[in-house]
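Asks: test case, fold it:
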Amino acid sequence: METWTGAFPQLLAAYEHKERFYGVWDATTRPQAEAALDDWIATIPKGQKDVWNDLVRAVGNWREEIMTYFETDIPVTNAYTESINRLAKDKNREGRGYSFEVMRARMLYTTKHKKKAPTAKVSPFYKKTIGYGLPDFAEELNYGVDLSTI
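Replies: Purely as a prediction, here's the structure:
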């Protein structure tokens, strides 16, 4: 990285400016974030306005929504929703043209995204009975570590 940025000063300027954009998210209040974003836009390196134009436009179009992130008690993003949308697009591409009904069913009824119910482990001290409270001696009970491991 140092070799490339040393040989190309504009690349170094672009890299540093990208890192400053991440600094906007270090703000704790909306006014701080807005000031940091305005400062970031104002300090775009010379000759790179066209390079950053798409990002500046996107941030401008979504500014209200982006800045709302800083007004909540617990900052949240729509990353989960975007992730689910990506999964739906991947499923659609894999299926090569599923109908809406099939896509909906695959997204709703797939088990990969659902938590599995925890399986209860049977205690080694649990004693089976054959009836009337009498123990079942047909099965040996394990009361600890196997002697071969000690």
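
Asks: make it CA atoms for all contacts and neighbour counts henceforth
Replies: Fine.

Asks: can you give me the helices for this structure?
Replies: 2-7, 9-23, 30-42, 49-61, 63-68, 79-95, 100-109 (DSSP state H).

Asks: buried deepest among those, which one?
Replies: Mean neighbours per residue, mean count of other CA atoms under 10 Å, is largest over the helices of the chain for helix 30-42, with a mean of 16.

Asks: nearest to residue 131 among the helices of the chain would be which one?
Replies: Judged by CA to CA, the one of those that comes nearest to residue 131 is helix 100-109, at 42.1 Å.

Asks: rewinding a little: save the helices of the chain as JSON lines, and put in distance to residue 134 too.
Replies: Converted to JSON lines, those look like this (distance: least, CA to CA, whole Å):
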{"stretch": "helix 2-7", "distance to residue 134": "77"}
{"stretch": "helix 9-23", "distance to residue 134": "69"}
{"stretch": "helix 30-42", "distance to residue 134": "71"}
{"stretch": "helix 49-61", "distance to residue 134": "74"}
{"stretch": "helix 63-68", "distance to residue 134": "67"}
{"stretch": "helix 79-95", "distance to residue 134": "54"}
{"stretch": "helix 100-109", "distance to residue 134": "45"}
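
Asks: second input sequence below; structure requested for side-by-side comparison:
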Amino acid sequence: MRLSFAGALVLALSFGSAAHAAEVRWTSTKQPAEVLGMPAGEEEADDVLRLTCLKSGAVQIGLGGYTSLGKGKSEPLSVTLTSGAQSVTLNGKSVRSKNFEMTGAFELRADLAPGDTKPLIGVLTAGQPIHVSGALKEKWSVKGLKPVVERFSAACVSN
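Replies: Here you go, the predicted structure:
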């Protein structure tokens, strides 16, 4: 009985996410201009969401560190983010997360052209918890997110 319970527990954990993200700590960097959302209380976790400003105001999205986001072999993925009445669907590909060596997790990676960022910014600044659906099911806290995204957006536009 103990052995089968332990085996079931290991199996269940292997299909879970590498980034348990009910409470998210939102931060930003200036160089490069980034928004980073990391699970609160975890030091070696992947970011649940990373936005990086690219040249000419394009934005690269890294949504992950989850073992459930594909196999990291560029297969297509789709995830929808919803906050209040705002919603955006992100279409990208599965790649190894930035912290893959530590977590063994994958992320959805996508690039948005400068004119395509408004729906995403709308979701991130709506002020209500973000519900993630599609290839991933999560709910993220948003405490402190709005000013972080506003600073990022202003810096990225002037880039």
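
Asks: got a TM-score for the two of them?
Replies: Here the superposed chains carry a TM-score of 0.26, computed using TM-score structural alignment, normalised by the length of the first structure; 69 aligned residues with a CA RMSD of 5.0 Å.

Asks: sorry, back to before: of all the helices of the first structure, which one comes closest to residue 135 of the first structure?
Replies: Taking CA to CA, helix 100-109 is the member of those nearest to residue 135 of the first structure, at 43.7 Å.

Asks: in the one helix or strand residue 133 of the second structure maps to, what counts as buried?
Replies: When elements are defined using DSSP states H and E, residue 133 of the second structure is found to belong to strand 130-134. Judged by neighbour count using 16 or more other CA atoms under 10 Å, the buried positions of strand 130-134 of the second structure are 130, 131, 132.

Asks: does anything pack onto that strand? Which helices or strands?
Replies: On a contact count with 3 or more CA pairs under 8 Å, 6 or more residues apart in numbering; DSSP states H and E, strand 130-134 of the second structure meets strand 76-83, strand 138-140.

Asks: can you show me the strands along the second structure?
Replies: Under the criterion DSSP state E, the second structure carries strands at the ranges 24-29, 34-39, 49-53, 59-66, 76-83, 86-96, 106-112, 130-134, 138-140.

Asks: format those as TSV; extra columns: distance to residue 6 of the second structure.
Replies: Rendered in TSV, the data for the strands of the second structure read as follows (distance: least, CA to CA, whole Å):
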stretch	distance to residue 6 of the second structure
strand 24-29	30
strand 34-39	26
strand 49-53	32
strand 59-66	22
strand 76-83	32
strand 86-96	28
strand 106-112	25
strand 130-134	30
strand 138-140	26
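
Asks: all set, thanks.
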